[in-house]
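1. structure for this input, please:
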Amino acid sequence: MHEKTPDENRLDRIRAKIKDFPAAPGLYFMKDARDTVLYIGKAKNLRSRVASYFQRSSDLASSRGQWIVDMVSRTRTVDYLECESEIDAVLREARLIKDIHPPYNSQLTDDKSFPYLEITTQDDFPGVYITRNPKSDKSRLFGPFTTGRDLRAVLVLLQKIYKFRTCHLEIDAADAKRRFFRPCLLYSIKQCTAPCAARIDKDEYRKLIGDLTRFLNSKRSTVLADLRRKMNKASKDLDFERAAMYRDRVRLIERLDERGSVEDHVQPEVFAKDPTDALDRLRKILKADEPIRIIEGFDIAHISGTDTVASLVKFIDGRPFKSGYRRFKIKTVKGIDDYASMKEVITRRYRQAAKGEELLPDLILIDGGRGQLNAALAALHEIDAPVPLIIGLAKKHEEIFTPDREDPIRLAAHNPARKLLQYVRDEAHRFAQHYHHILRKKSLLDEK
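-> I've put the predicted structure just below:
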């Protein structure tokens, strides 16, 4: 009787686990012996897709390349996340790859984002645009969408119906000179109401924007039913060219559902502002001798009230540096103790810096008040690490705590330095919460 090798036993265990995977869309996670994610993939059918990596008769080297063979040989277990749809899977896959940087994912690791449909509701005459960089946090956003090509085509179709503007002119409702302005071609072909030339008043224009917003929020059944009726009539009249046009319009409008939501599919890099002024102000506020270029932010999070994790985010010149993000599973602290957890993660993060083998950041930002800040300072002192600029940012009143001041620093809500610190703190919090939330309490934490 043939005695199975350790590798054959490994593959048998994985195959047995895959049998319980759902035949539904979702993401799968190849993990090594340390439970670290090696690869994230998406699938229409999780069970079928993942099983294809481990079939006895499959030749992965010729079908998928040596890179995949190496990854499969390192895989010790596979986990999955079932998603509501293929679109949900696409968006979640991109977010997790950007956050985790699995070593065997070569795509989606850059900072390219998915597009939104933006309505600039803060303007007198809101414009409607496709953008990867929204103009204002006051705009109404739909998306993100998985593709820009179909979105551009459906925008043209919607403009024919609602006649909104897509230009970037600054239009002031109180400007009487507008009536002398000559509208563009879109007005002549009845695809724009020409607010630039005072051909429509503010209230009437905002009504049509309201109609567009309701359409984007609805199931769009009325419009789709009308288009299908026209398509069927054209087909019965043997006007196949016209029928095809209506068919294409139906498909385009149905593509509006192939999108995520601003809340569930977060793209924080999309909303970053120019940080130059913020960094200059921060240097003056903290009385730093040198420019502040590298900031590392920490946050503590609890999973189901038991497991504790910590996140580290790194910003360089005021912008997220995703390759520097880390996640830690707290090992030495029993129960919920944010101070002890912060002390552990600071010790683990800067142990090499204490030995002179790694550089410290210009600023360490702790999510929390005096207690969390003191815990971080104690950790640095215990490992004999140099102490750089280090502050705590408490959420309740957005107060900045420093080691050398008894009273916290309070900055105005619109101060760019405060906004930058909030961005770092909120990104650390999002990164800590996001991983275990999106994986619905699956244990896929990097044991750094």
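2. all contacts plus neighbour counts: C-alpha atoms, from now on.
-> Noted.
3. this structure: helices as residue ranges?
-> 6-18, 46-51, 60-63, 66-74, 86-100, 148-162, 185-188, 202-217, 221-236, 240-254, 276-285, 338-354, 370-382, 416-438 (DSSP state H).
4. sequence B follows; please return its structure for comparison with A:
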Amino acid sequence: MPTRSEASSGHTGEFDARSFLKQLTERPGVYRMYDAQGQVLYVGKARSLKKRVSSYFRKTGLTPKTEALVGKIAAIEVTVTGSETEALLLEQNLIKSLRPPYNILLRDDKSYPYIYLSSHKDYPSLTFRRGRSKKGGGTWFGPFPSSGAVKESLNVLQKVFRVRSCSESYFRNRTRPCLQYQIRRCSAPCVGYVTPEAYQEDIRHATMFLEGRNPAILRDLMAAMEEAARRLEFEKAATYRDQINHLRHVQEQQAIDSQGGDADVIAIAQEAGVVCVVVIIVRGGRVLGTKDYFPRFSIEQTESELLGAFLGQYYFGGNTRREIPRDILVPVAVEGQALLAQALSEAANRETRIRGNVRGERRRWLELAMTNARQTLRTHLASKETVYRRLLALRDLLDLAETPSRMECFDISHSHGENTVASCVVFDENGPLKSDYRLYNIEGVKAGDDYAAMRQVLSRRYRKLVAGEGKRPDLVFIDGGKGQLNVAREVFEELGISDIPLIGVAKGVTRRAGMEQLIDAMTGDVFRVPADSPALHLIQHIRDESHRFAITGHRLRRDKKRRQSTLEGIEGVGPKRRRELIRYFGGIQEIRKASVDEIAKVQGISKTLAETIYAALHDE
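-> Modelled structure (predicted):
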């Protein structure tokens, strides 16, 4: 059976906040806090999960209520969302379904705010409504995360389109224009100052905008903002800026509370010998929560085979039969998919589909699940219990006298010899020690000469150590084969370093994870470790982190040398698209906050390119 994951320290029975927070993402999302009995204590949302959750564990400044909550925490689970808006709606869904005892601030259980377009034949009104009703016809837009944002946005829409906001009885009994007409927020249809045809055209434009299908009004406001700034009318420019932000906020399509649909959305992630499966539960179009599992697997199994085995155990294993939805969404085709779908359909007494090639809302759910699978796996790998168990295994594997407390790993990155960068990543008993990571710009070596680059970085790093500067590692890994390792051994001999074990990590003949070869620099021995070895998993984690950090450093150096901005480094984003992005959002920070769908609303930006931009700006 799959095992439910928990972000706790396990063997101590106490929550290990330090290791959990180290790998927590900066993205928006929802966090759930649990006590030792597995009961949910509190549900919250955050623009940045790392910053928000970290605030609970500061040493001073906590209220008595928060201190009492923190004292009961045994585990924390997170769900990453596409935007802060989606996080807020998911938070409210979870609070309504779970009723956490510490969420007293939301005990009034208010309904979501909507914008309502009435059903009047000639002159419909556009108004704010709390909660959705089927009575009276009309069209509903929303839900939206904030009533204040909706009211302010309605004010802007009334200024732009001059659509009435009065009640039907007030509208029928007017004999002269009201104050809204005087302040140019209504075209006075009550007294015939506008024809039904002209008014319907304004309604059509307002509707298109609320549906996110007409960015023309945004372009007009952006042009007005730029013109005001050019004339040094900064107060007016700020007003236009605020209007743009309100309009963009009202435009957001909600993935967390969409129309209809029951599905289990399943994603898989693999790293350092560990597999994580995340299940997102969607009922009635609402994301109700996530569950994380870490199934055992064989190195020979593909993702397709792993998902097939997982689905069989998830729905049919154990004593309790799980609810089977109409759709099960997966990122890859599942081994035995047709037979499994038939068995699920028979168990549910209706058709159940296993689908991978999906679009629209379902595609967003699947992408959300994949993001959460990667984040959950990183958190699991950084947990104190996991690292401790792997350190013990590594000590036994390499026959070390003591458990290593500091390990360093080196890698080289470049593009056809351009802007070569070397990375040094550091792990201790708590996992990655990012404060001690270092990047080295390699200069004066032949383009593409990885051996010379490795010699330079090792000489620079350990010459300081011999001179009494820097911290001494207990173990050093080199990402590469015998050639790179021989260079490292020569550098150590030249510097007189003989008491630090030096291990090369080569990918092996097949270059598949789990098939790595380890090379001892001192003896020359080459050996393989079983794919399920915790020691190998730790080595893979260190090696992968070194590779990631080297590539990130190389890209930063390359872009800086080419004098590129963050957007300039993204393929497919030329000067015109960069200009449109900056005009639409106002700056790079606002672009970072935007979801894929929001980015795709910019003129000239397709959904595929929006996904590329989002991934580039959230590369972790």
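5. please work out the TM-score for the two chains.
-> Once superposed, chain against chain, the TM-score is 0.51 (TM-score structural alignment, normalised by the length of structure 1); 288 aligned residues with a Cα RMSD of 4.8 Å.
6. okay if I get the helices of structure 1 as CSV plus mean neighbour count and distance to residue 40 of structure 1?
-> Formatted as CSV, the helices of structure 1 follow (neighbours: other Cα atoms under 10 Å; distance: least, Cα to Cα, whole Å):
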stretch, mean neighbour count, distance to residue 40 of structure 1
helix 6-18, 14, 15
helix 46-51, 20, 11
helix 60-63, 12, 17
helix 66-74, 14, 11
helix 86-100, 21, 7
helix 148-162, 16, 24
helix 185-188, 14, 45
helix 202-217, 15, 31
helix 221-236, 15, 36
helix 240-254, 17, 28
helix 276-285, 15, 35
helix 338-354, 20, 26
helix 370-382, 19, 34
helix 416-438, 21, 13
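7. can I get these in TSV with distance to residue 141 of structure 1?
-> TSV is the format used below for those (distance: least, Cα to Cα, whole Å):
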stretch	distance to residue 141 of structure 1
helix 6-18	39
helix 46-51	31
helix 60-63	41
helix 66-74	38
helix 86-100	16
helix 148-162	13
helix 185-188	24
helix 202-217	10
helix 221-236	21
helix 240-254	17
helix 276-285	26
helix 338-354	36
helix 370-382	36
helix 416-438	20
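8. quick one: closest of those helices to residue 314 of structure 1.
-> Nearest of the helices of structure 1 to residue 314 of structure 1, taken as Cα to Cα: helix 416-438 at 8.1 Å.
9. how much space between residue 91 of structure 1 and residue 399 of structure 1?
-> Per Cα to Cα, to the nearest Å, residue 91 of structure 1 is found 35 Å from residue 399 of structure 1.
10. hmm, I typed the wrong one, I wanted residue 135 of structure 1.
-> 29 Å.
11. those two: who's more crowded?
-> Between residue 135 of structure 1 and residue 399, residue 399 has the larger neighbour count (other Cα atoms under 10 Å), namely 18 against 13.
12. does the more buried one touch residue 393 like I think?
-> Yes. Using Cα atoms under 8 Å, residue 399 of structure 1 makes contact with residue 393 at a distance of 5.7 Å.
13. so where do the strands sit in the stretch 251-400 of structure 1?
-> 294-303, 307-316, 319-320, 326-329, 363-367, 389-394, 399-401 (DSSP state E, counting those that start in this stretch).
14. want to throw those strands into a markdown table with distance to residue 98 of structure 1?
-> Compiled in a markdown table, these are given as follows (distance: least, Cα to Cα, whole Å):
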| stretch | distance to residue 98 of structure 1 |
| --- | --- |
| strand 294-303 | 18 |
| strand 307-316 | 13 |
| strand 319-320 | 11 |
| strand 326-329 | 12 |
| strand 363-367 | 22 |
| strand 389-394 | 26 |
| strand 399-401 | 30 |
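15. which one of the ones you listed lies closest to residue 130 of structure 1?
-> Closest among the strands of the stretch 251-400 of structure 1, once you apply Cα to Cα, is strand 319-320, at 23.4 Å.
16. what range does the closest one cover in structure 2?
-> Aligned using TM-score structural alignment, strand 319-320 of structure 1 spans no residues in structure 2.
17. so which of the helices of structure 1 gets nearest residue 126 of structure 1?
-> Using Cα to Cα, the nearest of these to residue 126 of structure 1 is helix 202-217, at 7.5 Å.
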